[in-house]
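Need a 3D model of the following:
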Amino acid sequence: MSSLVKNEFNFDFSNHLIQLRTIFQKSAILVIISSMILSFFINDIISLWFDSINIGHNSLNLTNYSPSDWLSIRFSLVLILACLVVMPFFSIMLRKFTVIGMTTKENLWFTLTLFFCTIITPLIFILVWIYIIPSWIELFEISSLVESVGKRYDAASILGVGIGISWVILIGSMMIITLGFARLIGLVENGHAKFRIRILLISTSILILSLPLVYDGLRVFISIITILIADRISATLPNPLLGTKIFEVSNVSFNGNIERIGVIDCSCEGSSPQIPESWNFEGIANPKCNAICLNPFEQNAIIDLIIGKKLTQLVITGCDASPLPMRMQEMIKKNQCEFSGLSWLDNPTINDDGMLKSLLFSSEE
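Presented below is the predicted three-dimensional model:
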């Protein structure tokens, strides 16, 4: 989120999190209400669907071998339809929540993801139920013809095939959104993989439990493949603007004072040397920038970092900090943060040892 917007409108981060919680609460309530409404029409919907497929045009060919399975199938179908109904509302609200805080590439990626999950997913759902499953039934009917042997169709099994595919599509789509959103806010980056693993395990378990009995023997395989594909798709999210979205900051000693420090590893468009990989920056924010004096997105992200981590000292490696735009300098000072530069760009003879010496800070408990 743009720091300029935060300051001008007195941004309250805790209030922002409450908005996110409200989105999920409203979506859950709408799913419940939609499920209650659809439960009154689900029998008619199922009857219309069976009438539209080729099963010999004789209702006597349909048999319900397990009433308990039938109840489970009806409940699953109601829940799937309710989620599809609510998904556009959820996507629109989530888009409004995240759009301010994303870069152009992140905005494009997340918009396309929400479009796919909101528009393409229902279209795939319709394609499966209207064309694919009836075609399978017709194919099986032709290939299983035995003279003088009657045919009976298990209604719950037929619906179970479609419901299983629907759960795979729905849960897979929701996982792409969830993991993509988690990556946007930095919850699943390297070194913070526990949250990602937890999401994957929970999603796999939900899908295993959701697949009907007709998928016995394939539940684990289908669930793992679905979740792994969703994880790989979410991993296509563009890299964070500052190299990462997670910065762990603690108090350190700087010029005899206790400060909260951020060291900007600015390459000055490739002209300045980078911070050596051997540098131990524990407790110090270490954002990476290409050209902070020229890129307004990087400038806003740095201001966000200052506000979020309450930085009191900002050190730029490449220059002496004088090229920073006046507006950014004012915003830094407004947030009680001082800034300076190491001017590595002006020192062509500097080596790794010299850079490491200029980055010596003492941690404070």
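
going forward, measure contacts and count neighbours with C-alpha atoms only.
OK.

Need the outlier residue of this structure, farthest from its centre.
Distance from the C-alpha centroid of the chain, by Cα atoms, centre = their mean, peaks at S148 (55.6 Å).

That residue and E138, how far apart?
Note on S148: its distance to E138, by Cα to Cα, to the nearest Å, is 19 Å.

swap in D352?
On the measure of Cα to Cα, D352 and E138 end up 71 Å apart.

Break down the stretch 101-250 of the chain into its helices, ranges please.
Assigned by DSSP state H, counting those that start in this stretch, the helices in the stretch 101-250 of the chain fall at 104-115, 121-127, 133-143, 155-184, 194-210, 219-234.

Another sequence for comparison is provided below:
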Amino acid sequence: MDVTPSDSMDDISTHLNDVFIFIKKWFIAFLFASIIVTIFIDQIISTWISSFEFDISELTVYSPERWLRMRWGTVMLAGLIMSIPYASFLIIKFVNPALYDFERKLILNLIGFSTLVICLIIPYCWFIISPNIMKDFTEITAIDQLSSSYDISLIYTIVLGITWSIVISIIALTSQGIAAILVDRDNIESTPVKWRIHMISLFILFLLLSGPLSPIWLPLSIGVIIITELIYALIPPKNTSLIQSGFITLNSDGSINRVAVLDCVCEDSCPALKNAPSNVAIIKTESICLNHDSNDRLIQILKSNDYTKLIVTGCNGIPVPKVIQDYLKTSSIQLIGLSWLDKRGFHPEDNNLANQRRMIQLNQVSNNHSDFDDSIVISDPGWGRYIPPGYISLPQYDEY
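Prediction:
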């Protein structure tokens, strides 16, 4: 049975406490895995060095500092790989109650695939790819009558930097995929979330790819950004999406007011919402009456918060499907229709005042009153009557 997302079940402090507990559990698992690795660190390094097929006399360590980094870097990397499956389990456990069914499937597959790739590609990169590359490079650059000598700690530093960059890139792309699934493409927070992840991941890559690996940073960063855009393009858009969350306001009598506006363009026959009040949640859809999936999605969004009022822009509320009207009645959510399809209350060629009238109308029903020039307001002469250019009638709307 699906659990509907809700912000009323737990407050922010509870969620932060859960995050802290999960991070603490993963960190303990990481430390435990690292301690186990320290027991076998010499065997691991010896196995890795022997995979290069070099004679011992050809290998040197010019820097004791690099040797220490070699040992501790191996411990941290192996500990991370061993603890990543547990970290993935904790992430899934944390986000699972707040996911819809289709979101849950996508995120489970994405996290599972990323975990599998990291756990397989890193050992393969260390013990198969890097020795083969080094072997081919040695054959190409060999000079007759000159003996070769290799600083194994420098080779390790290069392989370690590349490995960490691969891990961070995969984690960053996975995070972008999860963000693209959870945050609707048209949501005002979609782009900021995407670039926050970019800034964090690219900064970490910049720190990792220092020294001899610094030329790799720019092309790798560009590659991560391009793949991110491909991920966003591949994830199908939702027929009904929440593009603004809004916030709770108080009425004059002290009661709570939380408004959701259904920006239904009615298959492009109704004007789209512009300059929405900041306190309302904006739900965008092409047609709520002709798409059954949109009905289910709308109900899921309404369940996610304690809304007190649903405003429909296009119609007067009567064509709203019965399943939605029944849910609104059982949840005590007031339904208001703005009837923008009727195009009444303004001169048909006066688009600027038409937009202003709609803005005034929307602000009034969402309890977000704003000052406007009332000298242009005249009494409504009735449906089909002439309204001169430069004037509007007082907004009319229907409540259910």
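
quick one: what's aligned to the residue farthest from the centre of structure 1 in structure 2?
Mapped onto structure 2 by TM-score structural alignment, S148 of structure 1 lines up with Q145.

now do I206 of structure 1
Alignment note (TM-score structural alignment): I206 of structure 1 maps to I204 of structure 2.

try L159 of structure 1
Per TM-score structural alignment, L159 of structure 1 is aligned with Y156.

Tell me who's in contact with its match.
Applying Cα atoms under 8 Å, 6 or more residues apart in numbering to Y156 of structure 2 gives the contacts M70.

could you redo the last one with a cut-off of 10 Å?
45, 48-49, 66-67, 69-71, 73-74, 126, 130, 162 (Cα atoms under 10 Å, 6 or more residues apart in numbering).

ditto for M355 of structure 1
By Cα under 10 Å, 6+ apart, the contact set of M355 of structure 1 is P273, Q274, I275, P276, W279, T317, L342, W344.

Of those residues, just the buried ones, ChimeraX syntax please.
Only the buried members of these enter the following ChimeraX selection, criterion being 16 or more other Cα atoms under 10 Å:
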select :273,274,275,317,342,344
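
any chance of the contacts of M355 of structure 1 in CSV, plus secondary structure and distance to T104 of structure 1?
What follows is these, written out as CSV (DSSP: H, G, I helix; E, B strand; the rest coil; distance: Cα to Cα, whole Å):
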residue, secondary structure, distance to T104 of structure 1
P273, coil, 27
Q274, coil, 25
I275, coil, 27
P276, coil, 30
W279, coil, 31
T317, coil, 26
L342, coil, 31
W344, helix, 30
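
Enumerate the positions of stretch 13-33 of structure 2 that are buried.
Buried residues in stretch 13-33 of structure 2 (16+ other Cα under 10 Å): F22, W26, A29, F30, L31, A33.

Strands of structure 2, start to end?
59-60, 150-151, 240-244, 249-250, 256-257, 259-264, 281-285, 309-312, 334-337, 377-378, 392-393, 398-399 (DSSP state E).

Save those strands as a markdown table, and put in mean neighbour count and distance to D293 of structure 2 too.
Converted to a markdown table, the strands of structure 2 look like this (neighbours: other Cα atoms under 10 Å; distance: least, Cα to Cα, whole Å):
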| stretch | mean neighbour count | distance to D293 of structure 2 |
| --- | --- | --- |
| strand 59-60 | 14 | 65 |
| strand 150-151 | 14 | 62 |
| strand 240-244 | 22 | 8 |
| strand 249-250 | 14 | 30 |
| strand 256-257 | 16 | 28 |
| strand 259-264 | 25 | 14 |
| strand 281-285 | 24 | 11 |
| strand 309-312 | 24 | 18 |
| strand 334-337 | 20 | 20 |
| strand 377-378 | 16 | 41 |
| strand 392-393 | 21 | 37 |
| strand 398-399 | 14 | 25 |
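
Which one of those strands lies nearest to L353 of structure 2?
Proximity of the strands of structure 2 to L353 of structure 2 was assessed by Cα to Cα; the nearest stretch is strand 392-393, lying at 6.9 Å.

What is the neighbour count of S91 of structure 1?
20 (other Cα atoms under 10 Å).

ok, it touching I177?
Yes. Between S91 of structure 1 and I177 there is a contact under Cα atoms under 10 Å: 9.0 Å.

ok, so what distance separates L202 of structure 2 from R196 of structure 2?
In this view, L202 of structure 2 and R196 of structure 2 are 10 Å apart by Cα to Cα.

same thing with I283 of structure 2?
Distance, I283 of structure 2 to R196 of structure 2, using Cα to Cα: 24 Å.

Same question for I248 of structure 2.
26 Å.

got it, and I282 of structure 2?
Distance of I282 of structure 2 to R196 of structure 2, given as Cα to Cα: 23 Å.

Not counting residues beside it along the chain, what's closest to E365 of structure 1?
Nearest residue to E365 of structure 1 in three dimensions, chain neighbours excluded: N251, at 7.3 Å (Cα to Cα, 6 or more residues apart in numbering).

Oops, could you answer that again for N367 of structure 2 instead?
Excluding the flanking residues, the one nearest N367 of structure 2 by Cα to Cα, 6+ apart is N251, at 7.7 Å.

quick one, what contacts that neighbour?
Contacts were defined as Cα under 10 Å, 6+ apart; by that measure N251 of structure 2 touches N257, R258, N367.
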